[in-house]
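> sequence plus predicted model, see below.
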Amino acid sequence: MVKKPAPDVTRRSEKSRRAIHEAALALVGEVGYRRSTIEAIAARAGVGKQTIYRWWSSKADVLLEAFLDLGEQAGQKPCEIPDTGDLAADLRAVLRATVDELLDPRFEAPSRALAAEGVVDEQLGREFVTKLLEPRLQLYVRRLRSAQEAGAVRPDVDPRIALELFVSPLAQRWLQRTAPITHEYTDTLVDYALHGIAER
């Protein structure tokens, strides 16, 4: 008899992990964070809920990891903001890319659900900020510090506060749907943040 090779446990686990990620993202987009359960994720992924609990401690952990993994698959893992020597151009470029990501159907529903639920769920909110938001904000901090060293930004400016001048309005408009988010809008935010609104 020809002995069959043993099943590849690693590949099978990876397949299950991907299925769980996809199920979690789809569910939260369809029914929201609160109505998404470990049981529902397991059923949709075709795995036992004990499989999920073996790898994650909560649905928040599942969803956050799934969202991070989705970004990496799409080539949107946070990376340094290019320093071309033109701060305004660099900020416009990264904010335009952010608009494109926020409007991408793959990202919009799960990211909106996470952000909204994080407002009322303190623990989830902290994890959302720590794992997803803060690493991206630190990219702005480093680029603004580089601009300070080059003399393009005043030395007394706190980069962590300054970045909120263009990041926070974009996030608020996106979350509240008060108006469309566009490249033109973020270009204007950069102009206002860097030059102010007083008469030049």
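Sure, I can see it.

> going by C-alpha atoms from here, please, whenever you check contacts or count neighbours.
Will do.

> give me the neighbour count for residue 52.
Here the neighbour count serves as a burial measure; for residue 52 (other CA atoms under 10 Å) it reads 20.

> against that first model, consider the following:
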Amino acid sequence: MAAPESAPAASARTTPDATRRSEKSRRAIYDAALGLVAEVGYAKTTVEGIAARAGVGKQTIYRWWSSKADVLLEAFLDLSEQAAREAGQAPYVIPDTGDVAADLRAVLRATVDQLRDPRFEAPSRALAAEGVVNEQLGRVFVAKLLEPSLRLYVDRLRAAQRAGQVRADVDPRIALELFVSPLAQRWLQYTGPISHEYTDTLVDYALNGLAPR
């Protein structure tokens, strides 16, 4: 007796989707890595621990990444992209509306929101602290995570120079530190609260200076 014509289609629907399975495993690994580093710190986080928490084999992790640092970097970048999308923003972009002050205020406000996000705060603090004592890790995260963001500030300030909104003799690489360094120091060292009002003030002081107007 011939099989019904619908049988092949039904069979195809039961075939495992390798792409979907891989994405599910990748997401589980991201969550496990960020969760572990937040709970026990970078030094005590291991590939074996990540695999166990994610419910995958250790070989699955090594198929996609060469080390726990690579796993954490990718997980951290993915988390940042998710936070930007949820805020309705394009990740790793500083807008250029023609008003450099407004653009810098917007991106720093978004940074504050991300730094205060519990999903982001614990793992980022753990990795930042480890980067201070672990030179190799520090260099990797500066090169792959921090440096691309800093280049966006440089590009935006150069555009402002071309528009006559920033002095032509200003070094954008030094100028960006007026915005990002105080915020980073206050956040890392708990020297004061971080807020939209605080970063708006940073932009005002940096662009307008301290001398009487």
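Arrived safely, thanks for sending. A quick note: this is a predicted structure, and the numbers were derived from the prediction, not measured.

> now for residue 144 of structure 2: which residues touch it?
Under the criterion of CA atoms under 8 Å, 6 or more residues apart in numbering, the contact list for residue 144 of structure 2 reads residue 73.

> I meant residue 141 of structure 1, not that one.
Contacts for residue 141 of structure 1 (CA under 8 Å, 6+ apart) come out as 159, 160, 163.

> in structure 1, which residue range corresponds to stretch 135-144 of structure 2?
Mapped onto structure 1 using TM-score structural alignment, stretch 135-144 of structure 2 covers residues 122-131.

> and stretch 16-34 of structure 2, by the same measure?
Under TM-score structural alignment, the counterpart of stretch 16-34 of structure 2 in structure 1 spans residues 7-25.

> and if you look at stretch 189-202 of structure 2?
The alignment places stretch 189-202 of structure 2 over residues 176-189 of structure 1 (TM-score structural alignment).

> run the chain-centre distance for that stretch.
Computed by CA atoms, centre = their mean, to the nearest Å, the separation of stretch 176-189 of structure 1 from the middle of its chain amounts to 18 Å.

> check which residues of it are buried.
Across stretch 176-189 of structure 1, burial judged by 16 or more other CA atoms under 10 Å covers 181, 182, 183, 185, 186, 187, 189.

> among those residues, which lie within strands?
Among those, no member falls in strands (criterion: DSSP state E).

> need these in a markdown table with distance to residue 102 of structure 1, can you?
Formatted as a markdown table, the entries for these read as follows, by distance: CA to CA, whole Å:
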| residue | distance to residue 102 of structure 1 |
| --- | --- |
| 181 | 9 |
| 182 | 10 |
| 183 | 12 |
| 185 | 14 |
| 186 | 13 |
| 187 | 16 |
| 189 | 17 |
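
> before we move on, back to that, buried subset of the contacts of residue 141 of structure 1?
With neighbours counted by 16+ other CA under 10 Å, the contacts of residue 141 of structure 1 contain buried members at 159, 163.

> looking at the contacts of residue 141 of structure 1, spot the one nearest residue 138 of structure 1.
residue 160 (7.9 Å; CA to CA).

> residue 149 of structure 1 matches what in structure 2?
Alignment note: residue 149 of structure 1 maps to residue 162 in structure 2; criterion TM-score structural alignment.

> what's the closest non-adjacent residue to that match?
Among residues not flanking residue 162 of structure 2 along the chain, residue 168 sits closest, at 7.8 Å (CA to CA, 6 or more residues apart in numbering).

> could you do residue 79 of structure 2 as well?
The shortest distance from residue 79 of structure 2 to any non-neighbouring residue, by CA to CA, 6+ apart, is to residue 120 (7.2 Å).

> so who does that neighbour touch?
For residue 120 of structure 2, the contact set (CA under 8 Å, 6+ apart) comprises 79, 80, 114.

> what number of residues are in the vicinity of the first one?
Residue 79 of structure 2 is flanked by 18 other residues according to other CA under 10 Å.

> now swap in the last one and tell me
As a burial measure, the neighbour count of residue 114 of structure 2 was computed by other CA under 10 Å and equals 18.

> help me confirm that it comes into contact with residue 83.
Yes. Counting by CA atoms under 8 Å, a contact exists between residue 114 of structure 2 and residue 83, whose distance comes to 6.8 Å.

> quick one, what contacts the residue nearest to the spatial centre of structure 1?
The structure's structure 1 has its C-alpha centroid closest to residue 132; by CA atoms, centre = their mean the separation is 5.1 Å. With contact set as CA under 8 Å, 6+ apart, residue 132 of structure 1 has these partners: 64, 68.

> apply 10 Å and report the result again.
Residue 132 of structure 1 sits next to 64, 65, 67, 68, 78, 111, 126 when contact means CA atoms under 10 Å, 6 or more residues apart in numbering.
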